[in-house]
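Chemist: A predicted structure for the sequence below; I have some questions about it.
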Amino acid sequence: MNWINNLVRPKIRNLLQKRDVPENLWIKCPETGEMVFHRDLEANQWVVPKSGVHMRIPGRKRLELFFDDGAFELVKTPEVTQDPLKFRDEKRYTDRLRDARAKTGQEDAVLVATGALKGMPMTAAVQDFAFMGGSLGMAAGEAVLAGMEAAVARKTPFVMFAASGGARMQEGILSLMQMPRTTVGVQMLREAGLPYIVVLTNPTTGGVTASYAMLGDVHMAEPGALIGFAGPRVIEQTIREKLPEGFQRSEYLHDHGMVDMVVHRHDLPETVARVCALLMKTPVTAPEPAELEDTETAAPETDAEVATPSSEDAAEGSKASSAA
């Protein structure tokens, strides 16, 4: 009976035992319900291939996709008091911060980096919605200001990727104070004559929309992003009316003049580089000399060359006019 217990039963047990499969292998599209393999979604920059829905993207990954060759250098941001109000609801604020840091690998919701975009020096800041909803607290406000100061020091454009649910309630009035402070940072950029580009992603709401997210020189938005101060459900409950279809979405706001352009995620680096080059009056990456030589040799004769007479034709024309 030992061979049954030692060999047969373990094999049957292994066949019947359920294998642990990670839950995030397949990701569901929020609009169509389409199931997308996580590697295919990541390869497409977190854009659902068929429906074109722009999913949320981690902060570091967005920086890698934005800068040339994915190379960037993080800007050190000032440290702030962790829990100035000793706040506690269902959990302590310090516990929430610890969980968010373990989940995202970031110190707070905003990452600031410098690098090159199409050969142009650039400074960018990214809000990660996975870190407590991208909420604006003291650390996030300091990071945004540090990014703007770095742009002024390096004389580069500043690009802000906004994604937030608003101010961080665990910090109370100290969180709301970041709204005017970041506004002062925007004014620093304008006094230095540097472009400030805002890319609105899904979602951008609350105090972020009421401050630096709506003070850019050019406002871009990803398709389908929710942008506003209060959410549509709150507005409907307040005014007791049904809102128009697509209200507070990128396309609706573009049609009503609140957003300058709606840009697909794949086209963002090129579009931002072109706009910054125009505002800075600097050319984007120039073509190689070999390309210029090919265009010169293949160029057809211009109208001026065809219409210009030779020296002999001019002499004959002058003799005929004198004889007449």
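Modeler: Ah, there it is. Just so it is clear, the model here is predicted, and its values are computed rather than measured.
Chemist: Could you use CA atoms for every contact and neighbour count after this?
Modeler: Noted.
Chemist: What segments of the protein are strands?
Modeler: Per DSSP state E, the chain carries strands over the ranges 26-28, 35-37, 72-74, 110-117, 120-127, 158-164, 196-204, 218-221, 261-262.
Chemist: Compute the distance between the nearest residue to Arg88 once chain neighbours are set aside and Leu136, please.
Modeler: Spatial nearest neighbour of Arg88, excluding adjacent residues (C-alpha to C-alpha, 6 or more residues apart in numbering): Gln170 at 7.8 Å. For Gln170, the distance to Leu136 (C-alpha to C-alpha, to the nearest Å) stands at 10 Å.
Chemist: More neighbours: those two, which one.
Modeler: Legend: neighbour count by other C-alpha atoms under 10 Å for Gln170 and Leu136, higher for Leu136 (31 against 21).
Chemist: Test my guess that that one contacts Ala167.
Modeler: Yes: using C-alpha atoms under 8 Å, Leu136 is in contact with Ala167, at 4.5 Å.
Chemist: okay, and the common contacts of the two?
Modeler: Residues touching both Leu136 and Ala167 by C-alpha atoms under 8 Å, 6 or more residues apart in numbering: 175, 207-208.
Chemist: can you pick the most crowded of the residues you listed?
Modeler: For these, the largest number of neighbours (other C-alpha under 10 Å) sits with Val208, at 25 neighbours.
Chemist: Number of residues surrounding the nearest residue to it once chain neighbours are set aside?
Modeler: Leaving out its chain neighbours, the residue that sits closest to Val208 by C-alpha to C-alpha, 6+ apart is Gly166, at 5.6 Å. Counted with other C-alpha under 10 Å, residues neighbouring Gly166 total 23.
Chemist: cool, and Asp217?
Modeler: Number of residues near Asp217 (other C-alpha under 10 Å) recorded here: 15.
Chemist: putting a second one here so we can go through both:
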Amino acid sequence: MLRDIFSKNKKTYATIPVPSATDDVPVGIMTKCPNCKKIMFTREIEQNMKICLHCDYHFPMNAKERLSSILDENSFAEMDKELVTVNPLGFPEYVEKVEKDRRKMKMNEAVVTGTGKIEEKPVVIAVMDSFFRMGSMGSVVGEKITRAIEKADELHLPFIIFTASGGARMQEGVLSLMQMAKTSAALKRFSDHGGLIITVMTHPTTGGVSASFASLGDFNLAEPGALIGFAGKRVIEQTIHEELPEDFQTAEFQLKHGQLDAVIHRKEMRKKISLILELHHIGGVTE
């Protein structure tokens, strides 16, 4: 059934020709695709949902861009925005680095949570942002995700999370690792109450995040080409003394080996998630 839902209806996405870059183009006007090496106007990539116009490479999205691409316009209501990180272990310059990202990204932590609607269907959503401390999971990230899960349970709404993370935040030590258990336990309670969990793994989803809530969805989805795994490829190769496949830990590799339910193009993501919500007849009210 699941394979039928996500059968590949391949489409050809239009390629918009752009002029070649010149040496005197201002910084930020042009962007080079890390996959095909083509140079394009940054604005045109952004208008194409941050997808390469030539090779379909999916550039990382920040939380604001992701929410805009998935939710109905003006439907998002943020939760727990006031939660901020402290420095429980007195790690040198930790607070200063977090504050720098806070000013740069205009958000308090590496995840944004709240309620919203997808094609008029209410949901609770969490979106991790790899541009904020590489989406690393500290105490505040774990707490915000846990509270979002509990809000979904309270409102009898589906819980959707877009993951993007380098793993647990080392500056918080074991307190960061504890978030793996806390978020997983919250998802288990939510699932026991009949809640629907949809996880979407984006590039990259690694470390403690991949080993906890990112892999516990009723539907585990991913974007094309996303890096998904626990330890890095080189670390594993050095440990087992074997050469791993070229596509090891990509979303496509994980799908092939049964770790994902589907790999979905960004332009199809909203429609596919809406279809899942419709099939499961999820209803409820938002505050």
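Modeler: Cool, the structure landed. All figures in this text were calculated on a predicted structure; none of them were measured in a lab.
Chemist: Drop the TM-score for these two in here.
Modeler: Comparison of the two superposed chains (TM-score structural alignment, normalised by the length of the second structure) gives a TM-score of 0.87, and 261 aligned residues with a C-alpha RMSD of 1.7 Å.
Chemist: So Gln249 of the second structure versus Glu65 of the second structure, what's the distance?
Modeler: Gln249 of the second structure is 25 Å from Glu65 of the second structure, by C-alpha to C-alpha.
Chemist: ok, these two, which is more surrounded?
Modeler: Taking neighbours as other C-alpha under 10 Å, Gln249 of the second structure and Glu65 compare with Gln249 leading, 22 against 14.
Chemist: I figured that one was touching Gly225, is that so?
Modeler: No: applying C-alpha under 8 Å, one finds Gln249 of the second structure not in contact with Gly225, separated by 9.2 Å.
Chemist: What is the neighbour count of Ala231 of the second structure?
Modeler: Residues lying near Ala231 of the second structure (other C-alpha under 10 Å) number 14.
Chemist: Sorry, wrong one. I was asking about Pro121 of the first structure.
Modeler: Around Pro121 of the first structure there are 17 other residues, counting by other C-alpha under 10 Å.
Chemist: now for it: what does it line up with in the second structure?
Modeler: Under the alignment by TM-score structural alignment, Pro121 of the first structure pairs with Pro122 in the second structure.
Chemist: Let me see the contact set for Arg168 of the first structure.
Modeler: 135-137, 175.
Chemist: where's it relative to Leu174 of the first structure, distance?
Modeler: Distance from Arg168 of the first structure to Leu174 of the first structure, counting by C-alpha to C-alpha: 9 Å.
Chemist: Are there residues contacting both of these two? Which ones?
Modeler: Contacts common to Arg168 of the first structure and Leu174, judged by C-alpha under 8 Å, 6+ apart, are Gly137.
Chemist: ok, back up a step: now, the shared contacts of Leu136 and Ala167 of the first structure that are in helices?
Modeler: Among these, the members found in helices (DSSP state H) are Ser175.
Chemist: Mind putting the shared contacts of Leu136 and Ala167 of the first structure into CSV with distance to Gly193 of the first structure?
Modeler: What follows is those, written out as CSV (distance: C-alpha to C-alpha, whole Å):
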residue, distance to Gly193 of the first structure
Ser175, 28
Gly207, 26
Val208, 23
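Chemist: ok, the shared contacts of Leu136 and Ala167 of the first structure vs Leu292 of the first structure, which is closest?
Modeler: Of all these, Leu292 of the first structure sits closest to Val208, with 46.0 Å by C-alpha to C-alpha.
Chemist: May I ask you to confirm that that closest one is in contact with Pro180?
Modeler: No: Val208 of the first structure is beyond contact range of Pro180, at 10.7 Å (criterion: C-alpha under 8 Å).
Chemist: that older thread, dump the strands of the first structure into TSV; add distance to Pro84 of the first structure as well.
Modeler: Below are those laid out as TSV (distance: least, C-alpha to C-alpha, whole Å):
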stretch	distance to Pro84 of the first structure
strand 26-28	38
strand 35-37	42
strand 72-74	26
strand 110-117	19
strand 120-127	22
strand 158-164	21
strand 196-204	26
strand 218-221	34
strand 261-262	39
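Chemist: Quick one: closest of those strands to Val306 of the first structure.
Modeler: That would be strand 120-127 among the strands of the first structure, by C-alpha to C-alpha, at 40.5 Å.
Chemist: now the angle from the closest one to strand 158-164?
Modeler: Orientation check (axes from the mean of the first three to the mean of the last three C-alpha atoms, to 10 degrees): strand 120-127 of the first structure against strand 158-164 gives 20 degrees.
Chemist: Check how far strand 120-127 of the first structure sits from its aligned residues in the second structure, on average.
Modeler: Averaged over the aligned pairs, strand 120-127 of the first structure sits 0.6 Å from the second structure after superposition, using mean C-alpha distance after the TM-score superposition for the first structure.
Chemist: which residues sit in contact with the residue nearest the centre of the first structure?
Modeler: Nearest to the mean C-alpha position of the first structure, by C-alpha atoms, centre = their mean, lies Phe161 at 4.0 Å. Phe161 of the first structure makes contact with 124-127, 198-201 under the criterion C-alpha under 8 Å, 6+ apart.
Chemist: taking those as a set, which two sit the farthest apart in space?
Modeler: Ala124 and Thr201 (14.4 Å).
Chemist: which one is Val53 of the first structure nearest to, not counting chain neighbours?
Modeler: Of all residues not flanking Val53 of the first structure in the chain, Val47 sits nearest, at 5.6 Å (C-alpha to C-alpha, 6+ apart).
Chemist: What lines up with the one you found in the second structure?
Modeler: Superposed on the second structure with TM-score structural alignment, Val47 of the first structure falls opposite Ile51.
Chemist: do the same with Met280 of the first structure
Modeler: So Met280 of the first structure corresponds to His281, using TM-score structural alignment.
Chemist: so how far is Pro122 of the second structure from its match?
Modeler: Going from His281 of the second structure to Pro122 of the second structure by C-alpha to C-alpha gives 11 Å.
Chemist: again, but for Val95 of the second structure
Modeler: Using C-alpha to C-alpha, Val95 of the second structure is found at 36 Å from Pro122 of the second structure.
Chemist: Phe67 of the first structure: neighbouring residues, count only.
Modeler: When neighbours are counted by other C-alpha under 10 Å, Phe67 of the first structure registers 23.
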